[in-house]
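Chemist: Whatever this is, show me its structure:
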Amino acid sequence: MARLLIVHHSPTPNLQAVLEAVVAGARHDEIEDVDVEVQEALSASVDDVLAADGYVIGTSANIGYLSGAVKHFFDVTFDAASEQTGRRPFGYYVHGRSDTSGAERAMESITTGIGWRRVADPLCFLGDPDDAHLAAATELGATVAATLMR
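Modeler: As a prediction, this is how the structure comes out:
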């Protein structure tokens, strides 16, 4: 069975709602043979990354950059991930209050350095998530999970 690792930092109700939509998409009834593991960014380990076949990363945009928790996740997993997980599929989402562009650039730069292969358009938005944002989050989770079906 394939494993999808969802790593997130969800300190607000808005981010929690987006996370729940991503997880619902990844666990949709039509997704078969994919185990979905959800880890908070500060708890996710190198072993979690190496055991996964694909990834969804979720973060807030804080002061124009990734959350400290997601940055920490990449700091502790980058070397092992870039050596052993190249070309694995991933997607990501970024939620902010005023600007997500710095966090988006960081996410693209870091994941390019790791060598992951983006398989879904990123979900990046400002303000409260509406129905369209939550539908896009569900689609993001389902799309990444579907790439892992065997």
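Chemist: From now on I want contacts and neighbour counts done on CA atoms only, so please keep to that.
Modeler: Noted.
Chemist: so what's the residue nearest the centre of the chain up against?
Modeler: Per CA atoms, centre = their mean, the C-alpha nearest to the average position across the chain is that of Ile57, at 1.6 Å. By CA atoms under 8 Å, 6 or more residues apart in numbering, Ile57 lies in contact with 6-8, 90-93.
Chemist: Val38 too?
Modeler: Contacts of Val38 by CA under 8 Å, 6+ apart are 5-8, 23.
Chemist: from these, which is closest to Cys124?
Modeler: Closest to Cys124 out of those is His8 (14.1 Å), distances taken as CA to CA.
Chemist: Let's compare: structure for the following, please.
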Amino acid sequence: MPTLLIVHHTPSPNCQALLEAVVAGATAPEIEGVRVVRRAALAATPIDVLEADGYLVGTPANLGYVSGALKHFFDQVYYPCLDETRGRPFGSYVHGGNDTTGAARAIETITTGLGWQRAAPAVSVIGEPAKGDLDACWELGAALAAGLMD
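Modeler: Down below sits the predicted model:
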């Protein structure tokens, strides 16, 4: 069964709302035959990454960059997973108080280095998530999971 790994750093209610929307989309009833695994960024391991077929990462934008927790995740998995995960699909969402540009750029740079392929447009949310933001996160989760269906 294909596996979608959702790696997230969720330190606030706003980030929690985005994560819940992503998970709801990835586990929607019409998505069949895909296992969804959630891991906090500080708990995710190279084994989690190697055992997954696709990835969805979520982070707050902190000081113009991804959270330290997500950076730590990428630092831990980069070399152990570099050759084995090239070409796998991924998606991402970023939440910021006033800007997400640097964090979004960092995710693109790191995933390009890993050779992962963007499978859905990135979601970037500023401030309190509106219905459209939550819908975009739902669609992101659904798109990544649906892309892994047998």
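Chemist: before we move on, the earlier item: out of the contacts of Val38 of the first structure, which are inside helices?
Modeler: Val23 (DSSP state H).
Chemist: Filter the contacts of Val38 of the first structure down to just the buried residues.
Modeler: 5-8, 23 (16 or more other CA atoms under 10 Å).
Chemist: So which residues of the first structure form strands?
Modeler: 2-8, 34-40, 54-62, 65-66, 89-96, 117-118, 123-126 (DSSP state E).
Chemist: Kindly reformat those strands as a markdown table containing distance to Ala136 of the first structure.
Modeler: Formatted as a markdown table, the strands of the first structure follow (distance: least, CA to CA, whole Å):
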| stretch | distance to Ala136 of the first structure |
| --- | --- |
| strand 2-8 | 16 |
| strand 34-40 | 18 |
| strand 54-62 | 13 |
| strand 65-66 | 20 |
| strand 89-96 | 10 |
| strand 117-118 | 16 |
| strand 123-126 | 7 |
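Chemist: Nearest to Ser82 of the first structure, out of the ones you listed?
Modeler: Using CA to CA, the nearest of these to Ser82 of the first structure is strand 117-118, at 11.9 Å.
Chemist: what sits up against the closest one?
Modeler: 86-91.
Chemist: Show me how to select, in PyMOL, the buried members of the residues you listed.
Modeler: The following PyMOL line selects those of the contacts of strand 117-118 of the first structure that are buried, judged by 16+ other CA under 10 Å:
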select buried, resi 88+89+90+91
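Chemist: before we move on, the earlier item: right, and the strands of the first structure - which one's nearest Ala81 of the first structure?
Modeler: strand 54-62 (11.5 Å).
Chemist: Now for the contacts of Ile57 of the first structure: which two are most distant?
Modeler: His8 and Phe90 (13.2 Å).
Chemist: dump the residue contacts of Leu19 of the second structure.
Modeler: Leu19 of the second structure touches 8, 10, 58, 137, counting by CA under 8 Å, 6+ apart.
Chemist: of all these, which comes closest to Thr111 of the second structure?
Modeler: Using CA to CA, the contacts of Leu19 of the second structure come closest to Thr111 of the second structure at Gly58, 13.0 Å.
Chemist: Who are the contact partners of that closest one?
Modeler: Counted by CA under 8 Å, 6+ apart, Gly58 of the second structure has contacts 6-10, 19, 92-94.
Chemist: For Ala69 of the second structure, state which of the residues you listed is nearest.
Modeler: For the contacts of Gly58 of the second structure, the nearest to Ala69 of the second structure is His9 (6.4 Å; CA to CA).
Chemist: Can you tell me how far that closest one is from Gly68 of the second structure?
Modeler: Applying CA to CA, to the nearest Å, the value for His9 of the second structure to Gly68 of the second structure is 9 Å.
Chemist: cool, and Ile31 of the second structure?
Modeler: The value you get for Ile31 of the second structure to Gly68 of the second structure, if CA to CA is used, is 32 Å.
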